[in-house]
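Colleague: Only the shape, not the letters, is given here:
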């Protein structure tokens, strides 16, 4: 895998096409966009379409059309993870050659019965490839990191040290593999996303170490929740944002992110609102809580 290239700020928004763009995903798009543009950087869009059973027909196109209607225009060609299979396989082959991965037959039920955290049962068993998941040997087990928004973050240490799956038993590429490989491939320098991904960040930082690559800087904003512990998501059938009237949703998203747009911007057009938002964006004003009830 090619090394990171030091260059200007490169941020990204990476939605999965499991549903249409709702308020929670608009917050993610807007936060990553504004942080990139305020720092004179590039903003990329990546469609995480590596889990076909969860995907909704037409969702990818609809998400991209919605972003354009909301004035969130990306700077380079959209990357589809479904077109990255050869690169993922190359990385998996390299891990195997370096003896940094192994096949695992443990089921979720078995792991749950043993306390919910995988204890490396299959690491030395030379399991056959058939009907196996592939796990990476997690040598580093990073459990703490500094977050641009949340400050010092400490994750569950036992979970952070777990040998995690990089290729699922059903043959689908795991999220941890695809997201890290693609962030390296696209030379992403900053990742601004929701707090639901705080713990996965620890695993991703460990995986960067395994791949001997420099990780991006991470910033995690609060999740928009309907009630405590119940985030707005496509899986929870969160309503789609109003494509015909973007200003109220953009204004509300700015307020959610701790910004202070003047009320007169409710009468502005999308370009004017975003111009103000880019100029006045302050990531230090984003709330440090992990959830905000709408």
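Modeller: Ah, there it is. Remember, predicted model here, so these are calculated numbers, not experimental data.

Colleague: only C-alpha atoms for contact and neighbour calcs from this point on.
Modeller: Will do.

Colleague: Tell me the spacing between residue 181 and residue 101.
Modeller: 16 Å (C-alpha to C-alpha, to the nearest Å).

Colleague: Please read the previous query as pertaining to residue 183.
Modeller: 21 Å.

Colleague: what do you get for residue 83?
Modeller: Applying C-alpha to C-alpha, the value for residue 83 to residue 101 is 23 Å.

Colleague: buried residues in stretch 75-94?
Modeller: Of the residues in stretch 75-94, 79, 80, 81, 87, 88, 91, 92 count as buried by neighbour count, 16 or more other C-alpha atoms under 10 Å.

Colleague: okay, pairing it with this:
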């Protein structure tokens, strides 16, 4: 059975870009007769805004995006992440690294490899995953085959930070595996991260889900909307929000549905959903 998800970071309320991803992933799951889960990626407590997760969940409900199962919180899964780190270390897929950002900057941002990074004190070290020497390829259902030479793009990457906090690439990969996700639709800005998460899954002997990377919503300057850049929160007119989002997803509800309840808009959108209409798109304008 199809199982998809939406995984916001609780650094503020949802904005137009967040809603586009949520609606597309919800439609894709429901049109396939599958499940749609919600996970809160709250590992980085320094970025978390008090009350933001509750606000985001309320916004999803207001826009008719009801989820299956129980909301997952990454902050509650740290023992699972640590067990995976230890497994990867024991298998030789990962190594301890004591290099600082200053050290890496002196290397031109390219990690010099495990031999140059071994620390004397394991309590003050990050853990990095090895990357293949050859380019890595994933097939994206919307963007086609995508190749990245990870060895030339930073090299081995962090899966556990020096302070002991699990890194995003490890946590996201493990969550998708443990939750049985079959399909992940998310923004194209995460395409390079997908390669790293697939490597984590491969190292753990797990099959990755099927990925599709959606266009991101950009402002008039062509910059991606983001909470860190001050993107405006969604308006309180949920019907207008949803109508605009459907139009950005290349769906055009009839004029008679203008101002209609979100349930009616979603009911119209489900049989009209065709993810293929988004193939090759990298961005859509905010207005």
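Modeller: Ah, there it is. None of the values given here were measured: they were computed from a predicted structure.

Colleague: Can you calculate the TM-score here?
Modeller: The TM-score (TM-score structural alignment, normalised by the length of the second structure) is 0.94; 286 aligned residues with a C-alpha RMSD of 1.8 Å.

Colleague: The buried residues of stretch 75-94 of the first structure in helices, which ones?
Modeller: Counting by DSSP state H, the buried residues of stretch 75-94 of the first structure place 87, 88, 91, 92 in helices.

Colleague: Widest-spaced pair of those?
Modeller: The span of these, defined through C-alpha to C-alpha, is set by 87 and 92 at 8.7 Å.

Colleague: element containing residue 103 of the first structure, please.
Modeller: When secondary structure is defined by DSSP states H and E, residue 103 of the first structure falls within strand 101-104.

Colleague: Measure the mean distance from that strand to the second structure post-superposition.
Modeller: Its matched residues in the second structure lie on average 1.3 Å from strand 101-104 of the first structure after superposition (mean C-alpha distance after the TM-score superposition for the first structure).

Colleague: Residues touching whatever helix or strand comes next after that strand, excluding its own?
Modeller: Next helix or strand after strand 101-104 of the first structure toward the C-terminus (DSSP H and E): helix 108-113. For helix 108-113 of the first structure, the external contacting residues (C-alpha atoms under 8 Å, 6 or more residues apart in numbering) are 117, 118.

Colleague: Can you give the distance of helix 108-113 of the first structure from its chain's centre?
Modeller: From the chain centre to the centre of helix 108-113 of the first structure is a distance of 26 Å (C-alpha atoms, centre = their mean, to the nearest Å).

Colleague: Same check on stretch 77-96 of the second structure?
Modeller: On C-alpha atoms, centre = their mean, the centre of stretch 77-96 of the second structure falls 21 Å from that of its chain.

Colleague: Where does that stretch end up in the first structure?
Modeller: On the first structure, the counterpart of stretch 77-96 of the second structure by TM-score structural alignment is residues 84-103.

Colleague: Likewise for stretch 58-65 of the second structure?
Modeller: The alignment of stretch 58-65 of the second structure onto the first structure (TM-score structural alignment) spans residues 65-72.

Colleague: And for that stretch, what's in contact with it?
Modeller: Residues from elsewhere that reach stretch 65-72 of the first structure (C-alpha under 8 Å, 6+ apart): 21, 29, 30, 33, 73, 243, 246, 250, 270, 271, 274.

Colleague: out of those, which is most surrounded?
Modeller: Of all the contacts of stretch 65-72 of the first structure, the highest neighbour tally under other C-alpha atoms under 10 Å goes to residue 21, namely 28 neighbours.

Colleague: Residue in the second structure paired with that one?
Modeller: Residue 21 of the first structure maps onto residue 14 in the second structure, by TM-score structural alignment.

Colleague: That match contacts residue 54, doesn't it?
Modeller: No - contact between residue 14 of the second structure and residue 54 fails when scored by C-alpha atoms under 8 Å: they sit 10.9 Å apart.

Colleague: what's the counterpart of residue 225 of the second structure in the first structure?
Modeller: Per TM-score structural alignment, residue 225 of the second structure is aligned with residue 232.

Colleague: List the contacts of that match.
Modeller: The contact partners of residue 232 of the first structure, by C-alpha under 8 Å, 6+ apart, come to 22, 23, 24, 223, 224, 225, 226, 238.

Colleague: hang on, the third one packs against residue 222?
Modeller: No - using C-alpha under 8 Å, residue 24 of the first structure makes no contact with residue 222, being 9.9 Å away.

Colleague: And residue 15 of the second structure, how far from residue 225 of the second structure?
Modeller: 8 Å.

Colleague: Quick check: neighbours shared by these two?
Modeller: residue 231.

Colleague: The closest residue to residue 28 of the first structure other than its chain neighbours in helix, strand or coil?
Modeller: Nearest residue to residue 28 of the first structure, sequence neighbours excluded (C-alpha to C-alpha, 6 or more residues apart in numbering): residue 193, at 5.6 Å. Reducing the assignment at residue 193 of the first structure to three states with DSSP: H, G, I helix; E, B strand; the rest coil gives strand.

Colleague: Then residue 245 of the second structure?
Modeller: Classified using three-state DSSP, residue 245 of the second structure is helix.

Colleague: Give the aligned equivalent of residue 293 of the first structure in the second structure.
Modeller: Using TM-score structural alignment as the criterion, residue 293 of the first structure maps onto residue 285 of the second structure.

Colleague: Now for its match: which residues touch it?
Modeller: 217, 218, 219, 220, 222.

Colleague: Could you check how many residues crowd around the third one?
Modeller: By other C-alpha under 10 Å, 15 other residues sit near residue 219 of the second structure.

Colleague: Noted, bye for now.
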